[in-house]
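J.: could you look at this predicted model? Sequence included:
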Amino acid sequence: MDRLPSALADGGNVLTPDNARWLAAGVDQAVPVEAVDSHAHVFVRGLPLAAERRHAPDYDATLDAYVSHLRANGLSHSVLVQPSFLGTDNHYFLDVLKRYPQRFRGVAVIEPGTCHGELAYMDKLGVVGVRLNLIGRPLPDLRSGPWPDLLTRVNAMGWHVEIHRGAGDLAALLPALIEQQCTVVIDHFGRPDPELGASDPGLDYLCGTASTGRVWVKLSAAYRNVADASGTSLGEALTHRLLDAFGPTRLVWGSDWPHTQHRDVIDYDASRAALNQWIPDAFTRQIVLRDSPRMLFRLG
């Protein structure tokens, strides 16, 4: 594995001249992956909203603002995730992928009966996964109805299935995905119960899936697992558990920008800085920031 640049070894950030020029000029080009933000959202007010939604932001999270955060924090590549409040209308973030096909990948939200042609179109634009955002929704039976066929097609394209659900329900969802040999990505540390934190039994189950080699976990949005706090301390405890179980090659980091519903307790810089606390060792941290997402999201 490549040696770390000195700035990264010291816990800082570094961009090569080529990457710095791209971020400053907004020009897309193929360059080596240096560090990846594996979970962020872009949107503006006025987009069509999903009929069923938990909230609707009253502000814009623009691409230009996001790229400025990447530049300031030494991130060269990104994975954009369709926001829950936009439902299955992926047009806005797909337009971003068209603009930056080398630097950005995407995770879409789709209906289970979505046709192959639409999936192929999204694949061509850089979509690498589908997200099942199941917070507050009934649990689907992934072994019946349209799901097995969809999962077969997702597997054929080399996509992953991203799960956003509380840790206590992961045991009801993951077996069907693992049986069908899906690549599975778990959002936001597995969303442990705020009252239980790192001792949530759902995390025991999640860690037990590491041996399958099919499950990855995002170290992101620890603040979604606590009440009225940034979640940095909980994130450290959760990261230790997940590193012990999965090792760094099955973990990726995400900013969760623009931190919807939690902008009062976190910002981009603090989100990135938290990873240095969660993983003090620079070599291990570089695997999570660069090598693991490069493989998972087909970057570089």
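T.: Received the coordinates, thanks. Computed from a prediction, not measured in an experiment: that's the story for all the values here.

J.: contacts, neighbours, all on C-alpha from now
T.: OK.

J.: where along the stretch 51-200 of the chain do the strands fall?
T.: In the stretch 51-200 of the chain, the segments counted as strands under DSSP state E, counting those that start in this stretch are 77-81, 104-108, 127-133, 160-164, 183-186.

J.: can I get those in TSV with distance to residue 218?
T.: Listed next are these as TSV, based on distance: least, CA to CA, whole Å:
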stretch	distance to residue 218
strand 77-81	12
strand 104-108	13
strand 127-133	13
strand 160-164	10
strand 183-186	6
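
J.: comparison target below:
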Amino acid sequence: MSEPVLTWHQKPHMTSVSMPRNATDCHCHVFGPVARFPYADNSSFKPADAPREALFALHDQMGIERCVIVQSGCHGFDNSVVADAIAARPGRYLGVALATPDVTTDDLRALDARGFRGLRFNYMSHLAPGANEAQLRALAPKLADLGWHLQIHMEDQLIEPMSPVLASLPVAVVIDHMGRIDASRGRNQPHFEALLRLLDHHHLWCKVSGSERASRQDPPYADATPFARELVESFPDRVVWGTDWPHPNYRAAPPDDGDLFDLLPQIAPTPYLMRALLVDNPARLYGFEENV
């Protein structure tokens, strides 16, 4: 059996960007340690450990004070690994859970008490399938009642066909990683135009994470950052950003997280946009407490 793959850069360079107070990483993960938090039996992805301590060290290095950890498919529907990390930095760290579409209101309330604020469904060929349209419509009011959001991770060719249902849901909807667009296809590609049309609905949000995934170039991912910047400038009150640490299923060697932080002035080129992206929007979407 081959050794588990380390997916994260162990010595990222220090960013030159000065983080505002309460700067927030709105999309990252933790893996293991598997001796304490085993991977799901049916997961085809079993990476090397990327424990909470390594995530905390990255955040402390770069000046991140708040965080939203997204449950990874490798841990399945047992959200304990994320709950454990949240408990280690209470109030400052929150989570997004994975669950089956028929999750009960009582189960959602139990997750809410542990610091979870949203539910993610994947629509990617390498991940377990998400909820269907009827299931999303049944689930959305339950999430809205809790003040949660629905997080959608989908391949770019699904943006257009999924737009009607997402646009009609009575709950905030967050699109992951700029809709997983391929930056090499250029600005006028139909998938990006579909994303912009979807975001014209005021309950739709977008994570401008994943420039390194959208790019087909080496750092500084010059083909991808203009897409992120346009999203931030077009929808300044409904965008958030994250590192995607520890970079699961990345196409190449793990990116240097310092490079990703260095992109922020290109993505949010004014102090107002930077504060909205890193502080104000996360506070509204996830409900961080003001005094924490």
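T.: Great, that's in hand. All figures in this text were calculated on a predicted structure; none of them were measured in a lab.

J.: hang on, the earlier thing: point out the most buried one among the strands of the stretch 51-200 of the first structure.
T.: strand 104-108 (a mean of 27; mean count of other CA atoms under 10 Å).

J.: verify the stated contact: residue 42 of the first structure with residue 62.
T.: Yes: counting by CA atoms under 8 Å, residue 42 of the first structure does reach residue 62; the two are 5.6 Å apart.

J.: the more surrounded of these two?
T.: Set side by side, residue 42 of the first structure and residue 62 show more neighbours around residue 42, with 20 against 14, by other CA atoms under 10 Å.

J.: let me see the contact set for that one.
T.: 60-63, 66, 80, 83, 93, 258 (CA atoms under 8 Å, 6 or more residues apart in numbering).

J.: same check, this time on residue 106 of the first structure
T.: 79-82, 93-94, 97, 126-129.

J.: next one: residue 279 of the first structure
T.: 236, 239, 285.

J.: over to residue 246 of the first structure?
T.: 207, 210-211, 216.

J.: same check, this time on residue 179 of the second structure
T.: 153-156, 159, 192, 195.

J.: how about those residues, which pair is most distant?
T.: 153 and 192 (14.9 Å; CA to CA).

J.: can you list which of the contacts of residue 246 of the first structure are found in helices?
T.: Members of the contacts of residue 246 of the first structure lying in helices (criterion: DSSP state H): residue 207.

J.: out of the contacts of residue 246 of the first structure, who's the most crowded?
T.: Neighbour-wise, the contacts of residue 246 of the first structure (other CA under 10 Å) top out at residue 216, 28 neighbours.

J.: please pull up the equivalent of that one in the second structure.
T.: For residue 216 of the first structure, the aligned position in the second structure is residue 205, judged by TM-score structural alignment.

J.: in the second structure, what residue corresponds to residue 55 of the first structure?
T.: That one, residue 55 of the first structure, aligns with residue 45 by TM-score structural alignment.

J.: next, count neighbours for that match.
T.: Counted with other CA under 10 Å, residue 45 of the second structure comes out at 18.

J.: before we move on, what about the one 5 residues further on?
T.: Using other CA under 10 Å as the criterion, residue 50 of the second structure is surrounded by 19 other residues.

J.: enumerate every residue touching the closest residue to it other than its chain neighbours.
T.: Ranked by CA to CA, 6 or more residues apart in numbering and with sequence neighbours excluded, the top spatial neighbour of residue 50 of the second structure is residue 31, at 4.7 Å. Residue 31 of the second structure is in contact with 47-51, 72, 74-75, 81, counting by CA under 8 Å, 6+ apart.

J.: do you know how far residue 31 of the second structure is from residue 70 of the second structure?
T.: Using CA to CA, to the nearest Å, residue 31 of the second structure is found at 11 Å from residue 70 of the second structure.
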